[in-house]
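> from the sequence below, what's the structure:
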Amino acid sequence: MTGFVVAVCAAFGLVIGSFLNVVIWRVPRGESVVRPPSACPGCGAPVRPRDNVPVLSWILLRGRCRDCGEPISARYPVVEALTGLLFAATAWFFGPSWDLPAHLYLVAIGVALAYIDIDVHRLPDAITLPSYPVVLALLAVAAAGTGDWSSYLRAVVCGALLWAFYLLLVLVYPRGMGLGDVKLAGVLGMYLGWAGWGAFAVGTFGAFLVGGVFSLGLLATRRAGRKTGIPFGPWMLIGAALGIVVGEPLWRGYLDLTLGA
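Take a look at the predicted model:
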């Protein structure tokens, strides 16, 4: 059963990845993700349905527009393949569970937000703000299906806590991060809270750890200076992923080591 779910989610992820390419390009520019249909940026020719098959079409077209031969960025199949792989990994980790849809949604917005933040150093409200009611609804369905309303309450509390923590950081040091990070923090806090208090602690700390290590690496290799702006959204997402996947066992191990619990 799990194998079937993984396969279905992988295929679904490829399709979602194709849509995310549209989101990544259009949302920062304030454009509709529905209209007009996708077209070649070089000649304006609409993309044919047969040329819109995730990954495969790009390979068959050798990375060029069928009409004008304009190169098509390799990012398109990369985003599609990455989303498919992450959907498959998420389905494998959670299995056919009530909270699987919620975590697939996190993967989808995570891919889009990470790429957008790298491109334009922004986390658009058009993605983060609607995610609050969506995540609350999806986790409510999971809580109703499992009867675990305590985890749902913890998710709401942790979402508020992480939102407040990031807001405090912005108020204390405005140049360190932006309000987009604050809005994303509330969403990630709900997922971490759903996973547990240990996941919340590890996910919160993990974002600053991996982000700090990456920044030090850039400084050491002189690819960035002290005043270089480095998007923090991707590290928040990676930290949250670490918290969800390994946060609880890591936190228990830490408590056993320090407190002998």
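
> alpha carbons only for contacts and neighbour counts from here, please
OK.

> correct me, but Asp184 touches Thr128?
Asp isn't right for residue 184; it's Leu. Yes. When contacts are counted by C-alpha atoms under 8 Å, Leu184 is listed as touching Thr128 (5.9 Å).

> for Tyr152, give me its contacts.
Taking C-alpha atoms under 8 Å, 6 or more residues apart in numbering as the criterion, Tyr152 is in contact with 139-140, 143, 193-194.

> what do you get if the cut-off is 7 Å, keeping everything else the same?
By C-alpha atoms under 7 Å, 6 or more residues apart in numbering, the residues touching Tyr152 are 139-140, 143, 194.

> Leu184 and Thr128: which has the busier surroundings?
Neighbour count, other C-alpha atoms under 10 Å: between Leu184 and Thr128, Leu184 has more, with 27 against 20.

> gap between that one and Gly42?
According to C-alpha to C-alpha, to the nearest Å, Leu184 stands 34 Å off from Gly42.

> this one as well, want them side by side:
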Amino acid sequence: METLVTAIAFILAFTFGACIGSFLNVVVYRIPAGISLIHPPSRCPKCGHPLGVTENVPVFGWLWLKGRCRWCKTKISSRYPIVEAVTGIIFMLVFWRFAYSIETIGYCAFLSWLLSLSLIDLDTMTLPAPLTKSGLVLGLLFQVVWGWQLAQGKGIANQLMFGIGGAVLGIWLWEIIALLGSIMLGQQAMGDADGKLMATIGAWIGWKYVLVSSFVACGLGAVIGGGAIALGILGKKQPMPFGPFLALGGALSLFCGDAIINGYVNTFFRF
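So this is what the prediction gives:
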């Protein structure tokens, strides 16, 4: 019986996550374009025909339509169902890691913000301020709620300082990295929004994981960026969106930050 209940909980987590992923597709498309998230309702970008209820079903709606608009037969990008499915999987992983807790709700929101920002950065080379600012505020509110659950008044103060400290370290650290990178490369190395994204990450997971996230992001950026240059995909001075690396660093820190820290300490500081 317990196994059945757990299986149903995972299915519900995936379903809810896929629905949120459908909304994230709207966020990723409309915020950079300056379009309202509420009006008009979802529609075909080519012919403008509103999507019906069955067409709006996450993942399965796209499969049912065979990847084309029902009315004008324009091809619909496969990224839409992929984002929905990935968000569903993310929600399942969060539930698997944090079970029935306030952390599950908060971290599902946190990772949804990171996914949206990553996709927008890949599309437009920008990290919209409305998303980084709202993510930062929501992260601090999450710390307040979590602190109240832990120890009411004293817990709120501790967790709020935890979030503020992470946000401050995040933006300061990336301002320093951006300055050093610009000096070494002789051109702007990082956008200002990267520091704001790291501040958002810090508000959610604290100063310690800001360091882990930065380490992971720099490592992945160096390897993937260097590989892209070697393969001729990127030019030596061609800009590359760094938000996805920061987001991935934040996500990995959330799930296995302690393991990364312990592995680093055991590797380089064993006496």
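
> report the TM-score for the pair.
The TM-score (TM-score structural alignment, normalised by the length of the first structure) is 0.92; 258 aligned residues with a C-alpha RMSD of 1.9 Å.

> now neighbour count too, for the contacts of Tyr152 of the first structure, in a markdown table please.
Converted to a markdown table, these look like this (neighbours: other C-alpha atoms under 10 Å):
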| residue | neighbour count |
| --- | --- |
| Leu139 | 26 |
| Ala140 | 21 |
| Ala143 | 19 |
| Trp194 | 27 |
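
> let's see which of the residues you listed end up in helices.
Mapping these onto helices (DSSP state H) picks out 139-140, 143, 194.

> and these, which two are furthest apart?
Ala140 and Trp194 (10.6 Å; C-alpha to C-alpha).

> which SS class is the aligned residue in the second structure for Met236 of the first structure?
In the second structure, the residue equivalent to Met236 of the first structure is Leu246, according to TM-score structural alignment. Three-state assignment for Leu246 of the second structure (DSSP: H, G, I helix; E, B strand; the rest coil): helix.

> if you skip the residues just before and after it, what's nearest to Leu246 of the second structure?
Distances taken as C-alpha to C-alpha, 6 or more residues apart in numbering place Ala217 nearest to Leu246 of the second structure, at 5.1 Å, with adjacent residues excluded.

> for the one you found, what are its contacts?
245-246, 249.

> distance check, it against Phe245 of the second structure.
In terms of C-alpha to C-alpha, Ala217 of the second structure sits 5 Å off from Phe245 of the second structure.

> which SSE is the equivalent of Leu184 of the first structure over in the second structure in?
In the second structure, the residue matched to Leu184 of the first structure (TM-score structural alignment) is Leu197. Counting by DSSP states H and E, the element that carries Leu197 of the second structure is helix 192-230.

> buried residues, that helix. List them.
By 16 or more other C-alpha atoms under 10 Å, the buried positions in helix 192-230 of the second structure come out as 193-214, 216-218, 220-221, 225.

> how distant is that helix from the center of its chain?
Helix 192-230 of the second structure has its C-alpha centroid displaced from the chain centroid by 12 Å (C-alpha atoms, centre = their mean, to the nearest Å).

> quick check: Pro130 of the second structure is in a helix.
Yes. Assessed with three-state DSSP, Pro130 of the second structure lies in a helix.

> trace it over to the first structure, please.
In the first structure, Pro130 of the second structure lines up with Ala126, judged by TM-score structural alignment.

> show me the contacts for its match.
Applying C-alpha under 7 Å, 6+ apart, no residues qualify as near Ala126 of the first structure.
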